Structure formats: structure tokens, C-alpha cells
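In: Pasting the sequence and the predicted model now:
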Amino acid sequence: MSPAAGPDGPRRTGGPPEPAGRGGPGPTHPRPHLPLRPLWLCRVCAAPWPCGAARLTLVSEYAHDRVALNIYLCTVLHDAAADLYRLYPDTGPDPAALFARFLAWVPRTRPPAEP
């Protein structure tokens, strides 16, 4: 697991600002786009995780270590498959759909090096 990962997925992911507390105006903090397990939906936008915001954040966090990003995503794909098969034992998730959702979106090329 990467330093940015916890038991429920990556810890540092961006998102829309969270409303200030009920006590009145105050600083806002971005809500992280983390997975809601065992459903594997985003806790912020309810899209299948990793949602667009989580993907952007993951690519940014792992910009200099694409291999680590792929290893991390393989790990969460394994966890998601186990959770979803437990929830839906008769139908289960489609393996090709899980691959597309968790791994196929990762850019395959490295960004150009800065001079």
C-alpha cells in the first residue's frame, strides 16, 4: 500500500469544498473522494470509485511513480472484486468492467521531463 493509502483507499484526494460547520462562516476544506466500501461508490459524488476527481488526484499523487499507481490500483481492484462478489454472489461484477474501471484509465506514457 502506498503512503497515501489507507484501509478505505487513498487518503489525499481532492474534491469540492466541504461546507463550514453550523457555527457560522469558517474555512472550507476539500472533501476527499474516497470509496464507500463495500459498494465502491465515491463518498462525495456517489459515482463508481475511482470517480473522475479521484482519478485526477491519483495521477497527480503518483506522477513520478506510475508503477506504484498501477500496483495500488491492482490492490484496490482485488479488494473491490472480493467486496462486490460478497454483495452480489449470483451475478458478481464483470471482470472486464472492473479492469476498465480500476486500471484501463491510467495513462500509459510518462509526461515529458522538464528541462
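Out: Thanks, I have the structure now.

In: make it CA atoms for all contacts and neighbour counts henceforth
Out: Noted.

In: measure stretch 95-110 end to end?
Out: 27 Å (CA to CA, to the nearest Å).

In: Let me see the residues that make contact with stretch 61-81.
Out: If you take CA atoms under 8 Å, 6 or more residues apart in numbering as the criterion, stretch 61-81 is touched by 1-2, 9, 38, 40, 58-59, 93, 98-99, 102-103, 106, 110.

In: Please compare the first structure with the one that follows:
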Amino acid sequence: MYGPHARFRPHTPARPSFRCRTCGAPWPCQPARLGLLWTYRNDRIGLLVYLAAQLQHALQDLPGANPRDLATRFLRWLPHPTPPP
């Protein structure tokens, strides 16, 4: 028997274009962002390291792209951390 997420298809980047393999949008697409936030919900540093590594790959794979635009695309969507009480 399949669980509730059996139909979920992961939204992963296709290299070298860095478009989503599932929906074709620039990666990280909205579903990928939600999935990453859920996967790394208790490991913000891990998420930042993962996204920084993907950004580095994108900078290599997309030499004509503006580095600032790629950094915005890969990192600026992250919510700001909440300060401890």
C-alpha cells in the first residue's frame, strides 16, 4: 500500500539548465522550496550549505548568468530565522 505522498514527484534541478525536472520552472521552484523547508525544518545551516552548493554548480553550469540574480534565486527566498526567546 502507498502512503499519502505516493503521487508526489520531487522537484529536483536538472543540470546544466537548473530548471525543475518535474515542472520545468527555474529551480528552486515553489514546490521545491516547500519541500526543502520541510526536509531541513530542523537544520537551517544544512539547508544553507545545500543551497550554496547548488548555487556553486549553477554558477559553473550557467556561465552567462548574472551571479547576483542566481544568488537571489537560490537564497533570497529563505525566511529569516526567528530569534530565540
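Out: Received, thanks. Treat the numbers as computed from the prediction; the structure is a model and nothing was measured.

In: Got a TM-score for the pair?
Out: Scored against TM-score structural alignment, normalised by the length of the second structure, the superposed chains reach a TM-score of 0.85; 81 aligned residues with a CA RMSD of 2.0 Å.

In: OK, contacts around the residue nearest the centre of the second structure?
Out: What sits nearest the mean C-alpha location of the second structure, by CA atoms, centre = their mean, is Pro28, with 3.9 Å. By CA under 8 Å, 6+ apart, the contact set of Pro28 of the second structure is 11-13, 19-20, 73-74.

In: gap between the counterpart of it in the first structure and Thr28 of the first structure?
Out: Aligned counterpart of Pro28 of the second structure in the first structure: Pro50 (TM-score structural alignment). Distance check for Pro50 of the first structure against Thr28 of the first structure: by CA to CA, it reads 23 Å.

In: Also Pro10 of the first structure?
Out: The gap separating Pro10 of the first structure from Thr28 of the first structure is 20 Å, by CA to CA.

In: Among these two, which residue is more densely surrounded?
Out: Legend: neighbour count by other CA atoms under 10 Å for Pro10 of the first structure and Thr28, higher for Pro10 (23 against 12).

In: hang on, that one packs against Leu36?
Out: No: the pair Pro10 of the first structure / Leu36 is not scored as a contact, 11.7 Å apart, by CA atoms under 8 Å.

In: Show me what counts as buried in stretch 50-59 of the second structure.
Out: Using 16 or more other CA atoms under 10 Å as the test for burial, stretch 50-59 of the second structure gives 51, 54-55, 58-59.

In: now do stretch 63-78 of the second structure
Out: 70-71, 73-74.

In: Tell me the gap between the longest helix seen in the first structure and the middle of its chain.
Out: In the first structure, assigned by DSSP state H, the helix with the most residues is helix 66-87. On the basis of CA atoms, centre = their mean, to the nearest Å, helix 66-87 of the first structure sits 10 Å off its chain's mean C-alpha point.

In: now the next helix or strand along the chain from it: which residue numbers in the second structure?
Out: Next along the chain after helix 66-87 of the first structure, taking DSSP states H and E as the criterion, comes helix 95-99. Using TM-score structural alignment, helix 95-99 of the first structure corresponds to residues 67-71 of the second structure.

In: Likewise for stretch 59-75 of the first structure?
Out: Counting by TM-score structural alignment, stretch 59-75 of the first structure lines up with residues 37-53 of the second structure.
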